[in-house]
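>>> following is a predicted model, sequence given first.
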Amino acid sequence: MPPAKKGSRRRIVRRLLGGARRRLRRAAGRVRRVWRRSLQLQVVSSTLVISMTVVAVLGVFLFQSITTSVVDQREKSALSDARSDTAAIANLLKAHQDSGESPKPGQIVKPPVDQAMDAIKPTEERRYDVIVLNEREPSGSRATEGVSRLSIPADLRDRMDTNNTKFRWGEEFRVSGRYQVGFNPTGTPKLAMVTAVVVSSGGYQVYHFFPLTEEEATLTAMRQMLVLVGIGLVVLLAAIASLVTRQVVTPVRLARQAAERLAAGKLDERLKVRGEDDLARLATSFNEMAANLALKIHQLEELSQVQRQFVSDVSHELRTPLTTVRMAADLIHDAREDFDPMVSRSAELMQAQLERFESMLADLLEISRYDAGAATLDLEPTDIRDVVLRAVADSESLAERHATRFDLRLPNEPCMAEIDSRRVERILRNLLFNAIEHGEGRDIVVTVGADRDAVAVAVRDHGVGLKPGEEQMVFDRFWRADPSRARTIGGTGLGLAISREDASLHGGWLQAWGLPGEGSQFRLTLPRDSSIELKGSPLSLEPPEMQIRRTWRGQITPVLAPATGDGAFHGE
């Protein structure tokens, strides 16, 4: 066969084996999941295994006891019959020897061995075979029907011949055991009893063979009965365990389902209380907990609504006096050159603080709109590169004051997406301001990526970074990584919180990564089509140089390629 065909067949076999292994692993995984999720299955399986073990041990012990009892009973009966027959044979042989009479001419006299065989039980009453063996005169040996002296097993003859010299009249020697009697090696085993009859003219060996057919049939039937009873008992125990477990698991399962619905926001979910047992008390406690939780949540919602309304009302009410103050401050600021230096400086400070106050008021109004659910999007197809360039241009003056440069990494092709350019530009501006404030004067890398479903922008700084667990906290309102650190560029502490709300309003993600001393990276991912759910990001959340560094240290395998087949990194 050509080597190419052999290689092709090997590949086909490997693919078939690989597919079978995968299907087997999937099936095993499904079984493990079912096992882990079902308390009833675990209890029933454990009960089944334990009951099988107990029934098997008890069955073996019981069968051995029954077998020993049956065989012992048979041995006692066989020994009684063997002694009776041996005594009869010995008495006839001894009587014939003591009489010393010789047969008259023409008289037919049976040999003493034949007379001895006639003296034992008749055939219709006897259920065993007998062999009378005379070693000196083989012609003097006799046997009942069905056996011959050739039927005697060799090992039984050897045992008898070895011990035969020990016999004396009146003494008894018995060899017992199960032997295959006859020329058929698959014949029914028989219980052998061997005794010796010693007379002056010689010795005779009397072999009794008792068939164990009935005992074997009894034990076989008993074994089958034990197996059937054991199987029935195991099944019955499993059914009882399933029934009992179901009585306990069903209320627990209902409680779990009710807890899941309660966690999903259905605060009117309650359990039915039946009886006064522990499960009923559990249902009562659950209902009380749900009622208290619903009350507390309702109170918190009312308080939150009041707070949101208060913030919204105050913010709107402040607009009018702020506008008036702003107009007066603008007049004073424009005429500051006519004042003395102290008043001029005061006018500049008032102008700066008014600008900050306006920014804070705008952020509070924006947050109040998000809380009220009144925020809307003005979507239009936009090249995300243009939005990035506008945000960078707005941040240039601040970057120059902090001696920071921008490193832009933009693709050559347009990255079109349906977005609200004003909100996205505000997100990027907040990210750039945050990077400038915490970047410690080092370069800021702005990367844009796109695939067929999403566009992404990553802002990377090399400043103080984030501690473990701060990746989510950084988006909380008014949160600071270091409360003692003063803000260098002003702001309200709401920028990142508003940015995440803007990203969520687009159906996108705003995520953070950081390490102490290694800087941080914020990644904004937006869907190209606002009607499609976002599934992945074209950019990795962790910077590529950090992945390479960890690879050199032998910690992980580098992730330099997209994490999914569609070229998308899933949210990390």
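Cool, got the structure. Residues are numbered from 1 along each chain as shown.

>>> contacts and neighbour counts: CA atoms only from here.
Noted.

>>> residues contacting the closest residue to residue 466 other than its chain neighbours?
In space, residue 466 comes closest to residue 514 once its chain neighbours are excluded; the distance is 4.5 Å by C-alpha to C-alpha, 6 or more residues apart in numbering. Contact partners of residue 514, counting by C-alpha atoms under 8 Å, 6 or more residues apart in numbering, are 465, 466, 467, 468, 471, 520, 521.

>>> again, only this time at 7 Å
465, 466, 467, 520, 521 (C-alpha atoms under 7 Å, 6 or more residues apart in numbering).

>>> what's the distance between the second one and residue 383?
If you measure residue 466 against residue 383 using C-alpha to C-alpha, to the nearest Å, the figure is 31 Å.

>>> so between those two, which is more surrounded?
Shown here are residue 466 and residue 383; by other C-alpha atoms under 10 Å, residue 466 has more neighbours (20 against 17).

>>> all strands of this structure, in order?
For the chain, applying DSSP state E gives strands covering 129-134, 142-143, 175-179, 190-199, 202-211, 380-383, 406-409, 416-419, 444-450, 454-461, 509-515, 519-527.

>>> so which of the ones you listed comes closest to residue 248?
For the strands of the chain, proximity to residue 248 was assessed by C-alpha to C-alpha; strand 509-515 is nearest, at 43.6 Å.

>>> centre of the chain to that closest one, how far?
Averaging C-alpha positions (C-alpha atoms, centre = their mean, to the nearest Å) puts strand 509-515 32 Å from its chain's average.

>>> that strand versus strand 454-461: what angle between them?
Orientation check (axes from the mean of the first three to the mean of the last three C-alpha atoms, to 10 degrees): strand 509-515 against strand 454-461 gives 30 degrees.

>>> and the angle for strand 509-515 with strand 519-527?
Interaxial angle, strand 509-515 versus strand 519-527 (the same axes, to 10 degrees): 160 degrees.

>>> can you tell me which of the contacts of residue 514 are buried?
By neighbour count, with 16 or more other C-alpha atoms under 10 Å, the contacts of residue 514 hold 465, 466, 520, 521 as buried.

>>> alright, now check it against this:
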Amino acid sequence: MAEPRGTELELTAAAAEWHAYPQPLWRTHPKYWPDIWRRSIQARIVTGTLLMSTVVLLLVGWVMMSQVTDGVLESRRLSAQAEAFAQLASLTRNINAADSTAVNQQLSQLVLGSNRPGLYDVVLSPIGNSGSNATRRTGLVESDSVPQVLQSSVNSNDSKLWDTYTVIKYTDGRTAPGLVIGSQLRVDSTRDKYAVYFLFPLTAQQETLDVVQRALVTAGLLLVVLLGAVAWLVTRQVVTPVRMARRIAERLAAGKLEERMQVRGTDDLARLAVSFNKMASNLQRQIRRLEDLSRLQRRFVSDVSHELRTPLTTVRMAADLLHENRDEFDPMARRSVELLQNELNRFEELLADLLEISRFDAGAAALDLEDVDLRDIVSRVLENHETLLERKGCEVQLDMPEPCRAQVDARRIERILRNLIGNAIEHSEGLPILISTAYDDDAAAVAVRDHGVGFRAEEAEMVFSRFWRADPARARTTGGTGLGLSIALEDARLHGGRLDAWGSPGEGAYFRLTIPRRPDVALAGSPLPARPADAVRVITEKSLVDVGAPYQKLTGGEEQ
């Protein structure tokens, strides 16, 4: 079962590495763009540079366009005022020089004479009841091109020129932006007053401003693209070594200790790569050394365990002979023989556990699967503990309403339950023990609950450690080796399952074994809760220890 798990890990790592390096933005679905934004420093820097440069260019373009527009229009306004002033003076002289009886007849000719086709048009309208009420104009210009506000200003003041910007309308439907300059015209001979308006089209100026605006927009877009490309190139030079370091670190974490970064140049990034490679080399040496030490330790334990079996067999034969004839000895010798027999039993259990641990360490443990009912295994274990139950005066309550079948190695599952139930009996302080079984479509579970001394939250993390005991000074009835829960944990892992522990001082302990019902099923939860239902105290995160599934995160069906 280890091989499929390893394959799954490799596929998961490959998928994670693929997601760590997103495709180009234009080849990525828009729904993944937020993920690219969160993962990629380069994307955030380039995007930020583009946004800031766009804002700056918009402000600069607006300021420049405003200054250019003001300059062009102000220049045209000054020249138009000079032209209008000159034409107004000429028109005044001509009207005053004309015969007073023929002023009205000559006004149209004088207005037409002051016109400069293509440069400006003239509109002349009487003020009040002066002379004829007809409005005279040149060209195709409409008289309503003059804004009412300008007309009011001209009619109210005869001492100055007034001007404003407007839209000049023509009788043929054309319109054009323009400048209107107006003033009063007084006829000395008749005392009549007329309003004269000079309408200067600003078509050429508008075309000039359009050209300037297009040039600014084009230059701004090119500058934004250029800044984006520069930001992309600069960040790429920085981000690429960082990504390489991350990729190498992930491979080192996956066990590929020979991976190193490429060193190019002598800059800061190159020195970072050199330091990273030195760190990787030191880690490799330390890990190799620890692996060698661990290998030597496992080999030593295995060799010692095997070598001790031969002298132990001889000692066992002699001890059995003495134990069979213990009634012939005096009381002191008889007691010594019984102690010798008990300690030899414990020694044999310790050797058997050490040999089993060495098999797990060497990866030589294998499963012999068969379809069994977990309730039958629980019953066999309870039968083996009948004597201890009677001695402790412990009541066992069973919550096993339905058959709980699974394909498991019955010998290993029985060993797990033997350890869990034996520990519960030993530490129950004579209080009842509850054993529960449950199953769902994918998993089967067995939980053992006692109400004894329990253990503290900080001790829950060490409960599966080898040779660890919550209270080394406490008298032991069963004579355990300190390896039972460690072996139980390895057996659970070998099945692809998990072993959870919960405890609280004064409230007892709770152990839950969860295993897949079939070898091709990956656990996604447990049919039994992660802590007992009768636990009343506040449960901290350290009070619940999940050590049975180190290669996958199990979610769903969990009671937190």
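Arrived safely, thanks for sending. It should be emphasised that the depicted structure is a prediction, and the values quoted were computed from it without experimental measurement.

>>> tilt between the longest helix along structure 1 and strand 190-199?
Counting residues, the longest helix in structure 1 under DSSP state H turns out to be helix 39-99. Orientation check (the same axes, to 10 degrees): helix 39-99 of structure 1 against strand 190-199 gives 20 degrees.

>>> which secondary structure elements does helix 39-99 of structure 1 sit against?
If you count contacts as 3 or more C-alpha pairs under 7 Å, 6 or more residues apart in numbering; DSSP states H and E, helix 39-99 of structure 1 packs onto helix 112-119, strand 190-199, strand 202-211, helix 213-263.

>>> reformat the ones you listed as JSON lines; add mean neighbour count and distance to residue 4 of structure 1.
As requested, the helices and strands packed on helix 39-99 of structure 1 are arranged in JSON lines below (neighbours: other C-alpha atoms under 10 Å; distance: least, C-alpha to C-alpha, whole Å):
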{"stretch": "helix 112-119", "mean neighbour count": "17", "distance to residue 4 of structure 1": "84"}
{"stretch": "strand 190-199", "mean neighbour count": "22", "distance to residue 4 of structure 1": "66"}
{"stretch": "strand 202-211", "mean neighbour count": "22", "distance to residue 4 of structure 1": "69"}
{"stretch": "helix 213-263", "mean neighbour count": "15", "distance to residue 4 of structure 1": "56"}
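
>>> now those in JSON lines, please, with extra columns for distance to residue 510 of structure 1.
As requested, the helices and strands packed on helix 39-99 of structure 1 are exported to JSON lines (distance: least, C-alpha to C-alpha, whole Å):
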{"stretch": "helix 112-119", "distance to residue 510 of structure 1": "109"}
{"stretch": "strand 190-199", "distance to residue 510 of structure 1": "89"}
{"stretch": "strand 202-211", "distance to residue 510 of structure 1": "90"}
{"stretch": "helix 213-263", "distance to residue 510 of structure 1": "25"}
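
>>> between these, which one is closest to residue 129 of structure 1.
For residue 129 of structure 1, the closest of the helices and strands packed on helix 39-99 of structure 1 is strand 202-211, at 5.1 Å, according to C-alpha to C-alpha.

>>> pull the residues that contact that closest one.
The contact list for strand 202-211 of structure 1 (C-alpha under 7 Å, 6+ apart) reads 78, 82, 86, 128-134, 189-198.

>>> go again with 6 Å.
For strand 202-211 of structure 1, the surrounding residues in contact (C-alpha atoms under 6 Å, 6 or more residues apart in numbering) are 128-134, 190-197.

>>> then stretch 404-424 of structure 1?
With contacts defined as C-alpha under 6 Å, 6+ apart, stretch 404-424 of structure 1 is touched by 377-384, 441-448, 528-529.

>>> could you redo the last one with a cut-off of 8 Å?
The contact list for stretch 404-424 of structure 1 (C-alpha under 8 Å, 6+ apart) reads 377-385, 387, 392, 399, 436, 441-450, 454-455, 502-503, 506, 526-530.

>>> for the buried ones among the contacts of residue 514 of structure 1, work out which two are farthest apart.
466 and 521 (9.5 Å).

>>> wait, which of the helices and strands packed on helix 39-99 of structure 1 is closest to residue 34 of structure 1?
Counting by C-alpha to C-alpha, residue 34 of structure 1 lies closest to helix 213-263 out of the helices and strands packed on helix 39-99 of structure 1; the figure is 14.8 Å.

>>> ok, average deviation of that closest one from structure 2?
Comparison of helix 213-263 of structure 1 with structure 2 after fitting gives an average deviation of 2.2 Å (mean C-alpha distance after the TM-score superposition for structure 1).

>>> from residue 107 of structure 2, how far out is the residue of structure 2 most remote from its centre?
Relative to the centre of structure 2, the most outlying C-alpha is that of residue 101, 93.3 Å out, by C-alpha atoms, centre = their mean. Separation of residue 101 of structure 2 from residue 107 of structure 2 (C-alpha to C-alpha) stands at 12 Å.

>>> what's the angle from the longest helix of structure 1 to strand 129-134?
Interaxial angle, helix 39-99 of structure 1 versus strand 129-134 (the same axes, to 10 degrees): 40 degrees.

>>> mind checking how far helix 39-99 of structure 1 is from the chain centre?
48 Å.

>>> kindly report the same for stretch 424-435 of structure 1.
44 Å.

>>> swap in stretch 289-309 of structure 1?
Worked out by C-alpha atoms, centre = their mean, stretch 289-309 of structure 1 lies 39 Å from the chain centre.

>>> which residues touch that stretch?
So stretch 289-309 of structure 1 is contacted by 262, 267, 268, 269, 270, 368, 371, 372 (C-alpha under 8 Å, 6+ apart).

>>> mean shift between that stretch and structure 2?
With mean C-alpha distance after the TM-score superposition for structure 1, stretch 289-309 of structure 1 departs from structure 2 by a mean of 1.4 Å once superposed.

>>> which bit of structure 2 covers that stretch?
With TM-score structural alignment applied, stretch 289-309 of structure 1 matches the range 279-299 in structure 2.

>>> list the buried residues in that stretch.
280, 281, 284, 298.

>>> now swap in stretch 83-99 of structure 1 and tell me
By neighbour count with 16+ other C-alpha under 10 Å, stretch 83-99 of structure 1 contains the buried residues 83, 85, 86, 87, 88, 89, 90, 92, 93, 94.

>>> check stretch 409-416 of structure 2 too.
Residues of stretch 409-416 of structure 2 classed as buried: 409, 410, 412, 413, 414, 415, 416 (neighbour count, 16+ other C-alpha under 10 Å).

>>> and the gap between the aligned residue in structure 1 for residue 192 of structure 2 and residue 95 of structure 1?
Taking TM-score structural alignment for the superposition, residue 192 of structure 2 sits opposite residue 202 in structure 1. Computed with C-alpha to C-alpha, the distance linking residue 202 of structure 1 and residue 95 of structure 1 is 14 Å.
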